[in-house]
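Participant: Pasted the sequence and its predicted model underneath.
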Amino acid sequence: MSLHTNPNDPVSPSNSAVLKDRPATKQRRAEKPASEGPKVIDGRPPANSPETWKLGLDWPVVVWIGVVHLFAIAAPFFFTWQALATCVVLILATGSLGVCMGYHRLLTHGSFKTYKPIRWLLALLGGLSGEGSAIMWVSNHRKHHKYSDHDGDPHSPRDGAWWSHMLWFMPNWGQKISDDIAKRYAGDLLKDPMMRFLHKMFLPSHFILGVGLFLMGYFGAFGLTGGWWDGMSMLLWGTGVRMVYVMHVTWFVNSVTHMWGYRNYDTTDDSTNLWWVGLLAFGEGWHNNHHAYQRVASQGHKWWEIDVTYWVIWMMEKTGLAWDVIRLKDVKHTKPA
């Protein structure tokens, strides 16, 4: 059963409008009886099942994640303050602006509108997070909202904590299934030639950035002395450490904010608000608020639920770079408990 059944929902094959806002008032799903087997949804075998793992691993993805983590492990041996500062700047650019504001609130849910060049820039920054192209990220996230903590959810902790955190994207689903999911859940993005171009440029863009960072260090940018050691410092901190941080705080939203925390709203899934994920993930950790009102730009619904990504949207609105920002007052809602 989907969380929303509105025919204008983006998860409908015939429409790519944004998700409808409506707090679900039904109780969360009870544990499935052992006699009731999980279902095949969108051509994918049941999550984290023997049938899934019989498909084998998606080795390009596994190698990609492995290399990124090896870079992060090696980075402390090539420490410079300039590389650390570069890492922090790129974390904010690719994590908060790219993933949280661009991929999530703008492209998936339509929480605000902006100019096409800014939309494309945010999609590019989101791709540099290392979490896949906008087309793939948005299609999986919209599917998550349709089936949240039910059969069909790509990454529910009910199928295993580690599955929801980082194993769910490692099976080899096959190109046809991936393409079909993209067409069904992200048809609006597929119509945009620039989004298709950024999809094709996902890996090349990382190589371009990596080479650029290495050359900045090698030729002594930002006061570095130059040489291969400084080049490796910029490369390892600007790619490995930065991507590992952004990846895992994003994955925490998929895993722990469906396991631990408190709830302001009674939704049909297990979503929760978890303060430390809220802080580490640029405001994304107030996940129960988000599942109750998916289009609302601000995910912090109480005064102390800090949402730095929304602050940037607010500043963009004040400077004319964003408009039609969706707020709680714009939708019918119940007051947080």
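Facilitator: Thanks, I have it.
Participant: contacts and neighbour counts: CA atoms only from here.
Facilitator: Will do.
Participant: who touches Val244 in this structure?
Facilitator: Listed by C-alpha atoms under 8 Å, 6 or more residues apart in numbering, the contact partners of Val244 are Val68, His69, Ala72.
Participant: So which of the residues you listed wins on neighbours?
Facilitator: Neighbour counts for these (other C-alpha atoms under 10 Å) peak at Ala72, which has 21 neighbours.
Participant: Buried residues, the helix or strand where it lies. List them.
Facilitator: Using DSSP states H and E, Ala72 sits within helix 59-74. Residues of helix 59-74 classed as buried: Val61, Ile65, Val68, His69, Phe71, Ala72, Ala74 (neighbour count, 16 or more other C-alpha atoms under 10 Å).
Participant: same deal with stretch 311-321?
Facilitator: Here stretch 311-321 shows Ile313, Trp314, Glu317 as buried, counting by 16+ other C-alpha under 10 Å.
Participant: try stretch 215-233
Facilitator: Buried residues in stretch 215-233, counted by 16+ other C-alpha under 10 Å: 215-221, 224, 226, 229-233.
Participant: between these, which is closest to Val308?
Facilitator: Nearest to Val308 among those: Ser233, at 28.4 Å, using C-alpha to C-alpha.
Participant: put this beside the first:
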Amino acid sequence: MAVALSFFIGHWYLSLFSQTFFLHRYSAHKMFHMSKFWEKFFHLFTYITQGSSYLTPRAYAILHRMHHAYSDTEKDPHSPHHTKNIFTMMWKTKEIYNGLLSYKFKIEKRFEKDLPEWLSLDRIGESWVSRVLWGLAYVLFYVIGYLYFDVHWGFFFLLPIHFLMGPIHGAIVNWSGHKYGYQNFDNKDESKNSLLFDFLMMGELFQNNHHKHPMSINFAKRWFEIDPTFPMIKLLTWLRIIKPKAKSLE
């Protein structure tokens, strides 16, 4: 039981760290510098931790830059205020994402600047072979646990979350972060801070703060707010793995 729960929680937070640290704060916003070696390391780390739901950094970054530029307007690729429900929002995002992967979706040049790319890895990560093999690995883990380690059959219901981990994280942030919570700043959009202690999404649900200060590494802005990713970034800075840009520390 404990092993299965640890596996799910580990997958949730490792995948989420890849999304908030590498895809969001680095790929989309370039809040800090890192060497090409570490860029490749975290690119690969993102593929491994997201597995079957791998999101290509280039496409993710462009989507997110569009989201900031068009926040909560009809041109926003994932605003909950221009779709009927969370599923239609996710589908709209998926269609634009696929268009970016195929280079068929027309975008403004400003969204394409300085994007991390690893074409061979991205082709593997986006292939159905890779997605199916990762999915089978998750299934096999629970099957072995059920047969030999007394893992309850109920854990099999977690498999759809494993399969779609990356998009699920994105859906929670984009839906909740623009519908529910409080606002510290008037950003002329519907961005909200959904949680006071955002351990569930590692700081990503401080959307109102983030839209006000899009280059700030620390998404928490008031004394009672905690961004769990920020101390991890400070550690990586201390280890000289990354170097924050001056304006990201404001």
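Facilitator: Cool, got the structure. As the structure is a computational prediction, the values presented were derived from the model and not from experiment.
Participant: Can you give me the TM-score here?
Facilitator: Put the two chains on top of each other and the TM-score (TM-score structural alignment, normalised by the length of structure 2) is 0.78; 241 aligned residues with a C-alpha RMSD of 3.6 Å.
Participant: now the helix holding Ala72 of structure 1: which residue numbers in structure 2?
Facilitator: Mapping helix 59-74 of structure 1 onto structure 2 (TM-score structural alignment) gives no aligned residues.
Participant: how near is the residue lying farthest from the centre of structure 2 to Phe141 of structure 2?
Facilitator: What lies farthest from the middle of structure 2 is Tyr148; by C-alpha atoms, centre = their mean that is 33.9 Å. Using C-alpha to C-alpha, to the nearest Å, Tyr148 of structure 2 is found at 11 Å from Phe141 of structure 2.
Participant: Then Phe21 of structure 2?
Facilitator: 27 Å.
Participant: Over to Ser6 of structure 2?
Facilitator: Applying C-alpha to C-alpha to Ser6 of structure 2 and Phe141 of structure 2 gives a distance of 12 Å.
Participant: go on, Leu119 of structure 2?
Facilitator: Remark: distance between Leu119 of structure 2 and Phe141 of structure 2 (C-alpha to C-alpha) = 30 Å.
Participant: Ok, Asn193 of structure 2 next?
Facilitator: 36 Å.
Participant: before we move on, what about Ile48 of structure 2?
Facilitator: From Ile48 of structure 2 to Phe141 of structure 2 the distance is 16 Å (C-alpha to C-alpha).
Participant: Kindly state which residue of structure 2 is aligned to Lys318 of structure 1.
Facilitator: By TM-score structural alignment, Lys318 of structure 1 lines up with Trp238.
Participant: Over to Ala83 of structure 1?
Facilitator: When structure 2 is aligned by TM-score structural alignment, Ala83 of structure 1 is paired with Ala4.
Participant: I'd say that match and Ile144 touch.
Facilitator: No - applying C-alpha atoms under 8 Å as the test, Ala4 of structure 2 and Ile144 come out as separate, 10.4 Å apart.
Participant: Helices of the stretch 101-250 of structure 1, residue ranges please.
Facilitator: 116-127, 134-147, 161-162, 175-185, 187-190, 193-200, 202-218, 228-235, 242-254 (DSSP state H, counting those that start in this stretch).
Participant: most packed of the ones you listed?
Facilitator: When those are scored by mean count of other C-alpha atoms under 10 Å, the highest mean neighbour count falls to helix 228-235 (a mean of 24).
Participant: packing partners for that helix?
Facilitator: Judged by 3 or more C-alpha pairs under 8 Å, 6 or more residues apart in numbering; DSSP states H and E, helix 228-235 of structure 1 is in contact with helix 81-91, helix 202-218.
Participant: follow-up on the earlier one: go through the buried residues of stretch 215-233 of structure 1 and name the one nearest Leu106 of structure 1.
Facilitator: Nearest to Leu106 of structure 1 among the buried residues of stretch 215-233 of structure 1: Met216, at 31.9 Å, using C-alpha to C-alpha.
Participant: Name the nearest residue to the closest one, ignoring sequence neighbours.
Facilitator: What sits nearest to Met216 of structure 1 in space, not counting adjacent residues and going by C-alpha to C-alpha, 6 or more residues apart in numbering, is Gly231, at 6.7 Å.
Participant: Please tell me how far that neighbour sits from Thr108 of structure 1.
Facilitator: Applying C-alpha to C-alpha, the value for Gly231 of structure 1 to Thr108 of structure 1 is 36 Å.
Participant: same question, Met259 of structure 1
Facilitator: From Met259 of structure 1 to Thr108 of structure 1 the distance is 23 Å (C-alpha to C-alpha).
Participant: more crowded one of the two?
Facilitator: Thr108 (28 against 18).
Participant: Leaving out sequence neighbours, find the closest residue to that one.
Facilitator: Distances taken as C-alpha to C-alpha, 6+ apart put Val138 closest to Thr108 of structure 1, at 5.4 Å, once the chain neighbours are dropped.
Participant: residue in structure 2 matching the one you found?
Facilitator: Taking TM-score structural alignment, Val138 of structure 1 has Ala61 as its aligned residue in structure 2.
Participant: you'd agree its match is up against Leu115?
Facilitator: Yes - the pair Ala61 of structure 2 / Leu115 is scored as a contact, 7.4 Å apart, by C-alpha under 8 Å.
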